[in-house]
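1. Take a look and give me a structure for this.
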Amino acid sequence: MTENQIGDAIVRAAIRVHRNTGPGLLESTYQACLEYELKRSALFIEKEVALPVVYEDVKLECGYRIDLWVEQKVVIEVKSVEAMNDIHMAQILTYLKLSGNKLGYLLNFNVPMMKEGIRRVVNNL
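-> Prediction:
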């Protein structure tokens, strides 16, 4: 399955979750619901994946965690915030660089319409 096909499945699942729950819940709730929906689509999902930083020859466990990692190809960062800002974009770009993945989704569920909360992020390795 390509990154784009996985991305399509992620967008569909995020919209389904938002339609069923609406805005205003905790990030952890949306993450769990999204994980459930993606697993129903027969995708391999890992949650809260530790992401170390390698500095020179040292591997540093800094506490970075990917919310959901789909097929070890696409990174998902789940948010439930009033507004997205530059730090959220920097966070997912950092996760993409550290994981070596090309595609990520920044999903903010605290919006009236889910399409307003979806940011597709590409890492130009």
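2. from here on, contacts and neighbour counts on C-alpha atoms
-> Will do.
3. so where does the most centrally placed residue in the chain fall, helix or strand?
-> In the chain, the residue lying closest to the centroid (C-alpha atoms, centre = their mean) is Ile76, at 1.0 Å. Using DSSP states H and E, Ile76 sits in strand 74-79.
4. One more sequence to fold, the one below, so I can look at both together:
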Amino acid sequence: MMITQDLINDISYEIIGSAIEVHKELGPGLLESVYEKCLAHLLAQKNMKVTRQQSIPINFRGMELDCDLRFDLLVEDLVVVELKTVENILPIHEAQLLTYLKLMNKPKGILINFNCVNIFKEGQKTFVTEQYRQLPKGY
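-> Below you'll find the predicted structure:
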């Protein structure tokens, strides 16, 4: 299967839709780890490949750093999902996801905050990289 912007957008649509399902069922106020497990489970039920809590390698001028830096979810090996349960998404949360995208060389990331009223309107932000922009649009 060829990787395109449309394919990645379809994956993102499923991720955000699944996050909304989890949020509707559980509501706000739980630990991030609870939402992570539930979202991963729901995506796996939809036959999506989901990887959780893997280390992100950091190579600085040829030196491998063991910093125990971990992403929350990687879906279909294309979209990095960073989950939060905070009052407001802050620039540091956005910077964290953008750095993960760069270090992992992935085209798209989604930041989801479960501590909100409506995930679709206020609880998610999507970011793309230059790698995404260079992909073809259609299927």
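5. Next, the buried residues of whichever helix or strand comes after the strand holding Ile76 of the first structure.
-> Next helix or strand after strand 74-79 of the first structure toward the C-terminus (DSSP H and E): helix 86-99. By 16 or more other C-alpha atoms under 10 Å, the buried positions in helix 86-99 of the first structure come out as 92-93, 95-96, 99.
6. likewise stretch 18-26 of the first structure?
-> By neighbour count on 16+ other C-alpha under 10 Å, the buried set for stretch 18-26 of the first structure is 18, 22-23.
7. circling back: for the buried residues of helix 86-99 of the first structure, which one is nearest Gln5 of the first structure?
-> Gln5 of the first structure lies nearest to Leu96 out of the buried residues of helix 86-99 of the first structure, by C-alpha to C-alpha, at 17.8 Å.
8. which position in the second structure aligns with His18 of the first structure?
-> Aligning on TM-score structural alignment places His18 of the first structure opposite His23 in the second structure.
9. Could I get the full set of helices for the first structure?
-> Under the criterion DSSP state H, helices of the first structure are mapped to 3-21, 27-40, 86-99.
10. between these, which one is nearest to Cys62 of the first structure?
-> Closest among these, using C-alpha to C-alpha: helix 86-99, at 11.8 Å.
11. just to revisit the earlier point, tell me which of the helices of the first structure approaches Glu56 of the first structure most closely.
-> Closest of the helices of the first structure to Glu56 of the first structure is helix 86-99, at 13.6 Å (criterion: C-alpha to C-alpha).
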